[in-house]
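In: no FASTA, just this:
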């Protein structure tokens, strides 16, 4: 989820914790628990700092180890010990609700198309259910409404219990929507191998990437109707020197470690080659913005590369800088 929604979830969990009489009757403990849920709801996203280094480091590390099984306990311990020494109050209650906040953060991130490596260290597989958009207006508004009711004197525990009952129902509805789309796609493409759904900010619109035995299909589901937007032949990556050399570049390696469905291109120019990999999950205005590009000279030395989100060819050329095409 986005940062704003995670913040609201931290407040909501702090309010929900007041169901515990020990917390409700102790202002100091209640304050410590609220700080714990707020910090815990943000802590896993500290890996965003890798963005300051470069996109390759960010793609490889964001929602990786910081969202793993060991991280749930490490974040809980670090935050709870700190709060225990600051507030000198019940370590158990602070640790319990901090753990819940960290776990909820990782859990809800699984439901969007980006996903997390939540199964680490047992598996580096990306777990991405593709049911909820990274920013979901309904989830945000329901949390915000709960906080407003709390600030206006309503019982925090009951208010946020109602919020989460509503949200559980919402997640079930979104799951049923996704399953209905997948059933239609399997009817359209009997040889389907993989379906990736990317929910948009709009309630009834989903981006789709479908893999069959011979093709990739990029489609859109809107109001129950599925429209195929692009069709690409499914071609195995060739085992040739230019590709093998390009794979050694950290930008392309990061892209391949993250993207589950993509197509590739090789372009030959007078003085260089260009290898491009294009993620098919994301399509915006007839353009695929998430790419990895490696440029090599005629001796197959890497001279420029880029991976990340780019929304025009002109901007991509500026990022590559060294060799215009």
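Out: Received it, and whenever you're ready, just let me know what you need. Everything numeric in this text was worked out from a predicted model, so none of it was measured.

In: all contacts plus neighbour counts: C-alpha atoms, from now on.
Out: OK.

In: Mind jotting down where the strands sit in the stretch 201-325 of the chain?
Out: Here the stretch 201-325 of the chain has its strands, by DSSP state E, counting those that start in this stretch, at 205-212, 215-222, 225-233, 262-268, 272-279, 290-297, 302-309.

In: Structure two is appended below for comparative analysis:
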């Protein structure tokens, strides 16, 4: 989920914690738990700072080790170690338990996004992504904001957030059922599909679709369970040419290939350099595919420039690469 949603989830969990008698009867415990649940709902995303270095490192590592099983166990200990000295009268066990819940819930809800997490590390580096809830879901965010507002108005936070979470669980179930209906629709159109990726959007009834069979890639969307295929591309295996093999050594393209499961490729030759482009097919937006990796090589196959990430126009891509082909 996005940062804002994780913040309101942390606040809501702190309110829910008032159902715990050890929290409800101790001001020190209640205050420290609220601070800890907000911190715990944020700390797995500390790897976002990697984006300050470059997109390649961020793509390769975001939601990786910081969302792993060891991290889920260690983050609560770290948070409690920082907070507890300021609230020595707090119940240490219950402070740890609610902090652990905040960290665990952060990782758990991220699994339902299309991006997913490597939550099974170190046992598996596989990305776990159920693709049921968008990274920012306005309904989930809105329900949390309403719950917090009701708390501010004086309602019992424990009961309020307990009811709120019951609604959210029902919402998750409905989203899962909606995705299953879309999957049935895709299989009706592409019965020989070998892989189908269905991703939610911020719009409740709209889904992105990327699929493949042995011959083609299919890109489409579903609106109110009605599936439409928008683009088709022939599946052409990536050749092991000197140009492509040289491009694959670039850190940006390498990061892209470690992350993207469905993509097509292009190689363009200009007067004095080659350009290798890999295009992720999962994120079609207004006829454009914004998530790409591009590597430019000179005639001796030395890297000139490269980029991976989101670009919504060719002009912006050229600016990032700092080269405009003649």
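Out: That came in fine, so what should we check first? Remember, it's a predicted structure, so these values are computed and weren't measured experimentally.

In: In a markdown table, list the strands of the stretch 201-325 of structure 1 along with distance to residue 188 of structure 1 and mean neighbour count.
Out: As requested, the strands of the stretch 201-325 of structure 1 are exported to a markdown table (distance: least, CA to CA, whole Å; neighbours: other CA atoms under 10 Å):
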| stretch | distance to residue 188 of structure 1 | mean neighbour count |
| --- | --- | --- |
| strand 205-212 | 11 | 22 |
| strand 215-222 | 11 | 20 |
| strand 225-233 | 9 | 13 |
| strand 262-268 | 21 | 15 |
| strand 272-279 | 22 | 21 |
| strand 290-297 | 27 | 23 |
| strand 302-309 | 31 | 20 |
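
In: Can I get these in JSON lines including distance to residue 56 of structure 1?
Out: Below are the strands of the stretch 201-325 of structure 1 laid out as JSON lines (distance: least, CA to CA, whole Å):
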{"stretch": "strand 205-212", "distance to residue 56 of structure 1": "23"}
{"stretch": "strand 215-222", "distance to residue 56 of structure 1": "25"}
{"stretch": "strand 225-233", "distance to residue 56 of structure 1": "26"}
{"stretch": "strand 262-268", "distance to residue 56 of structure 1": "17"}
{"stretch": "strand 272-279", "distance to residue 56 of structure 1": "14"}
{"stretch": "strand 290-297", "distance to residue 56 of structure 1": "10"}
{"stretch": "strand 302-309", "distance to residue 56 of structure 1": "7"}
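
In: Residue 77 of structure 1: which of the ones you listed is closest?
Out: The closest of the strands of the stretch 201-325 of structure 1 to residue 77 of structure 1 is strand 302-309. By CA to CA, the value is 33.8 Å.

In: How about the contacts made by residue 11 of structure 1?
Out: By CA atoms under 8 Å, 6 or more residues apart in numbering, the contact set of residue 11 of structure 1 is 34, 37, 38, 147.

In: go on, residue 232 of structure 1?
Out: Residue 232 of structure 1 makes contacts with 215, 216, 217, 263, as judged by CA under 8 Å, 6+ apart.

In: Grab the two from the residues you listed that are most spread out in space.
Out: Farthest apart among the contacts of residue 232 of structure 1 by CA to CA are 217 and 263. That separation is 11.1 Å.

In: hmm, back to that, okay if I get the contacts of residue 232 of structure 1 as TSV plus distance to residue 106 of structure 1?
Out: Listed next are those as TSV, based on distance: CA to CA, whole Å:
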residue	distance to residue 106 of structure 1
215	33
216	30
217	30
263	30
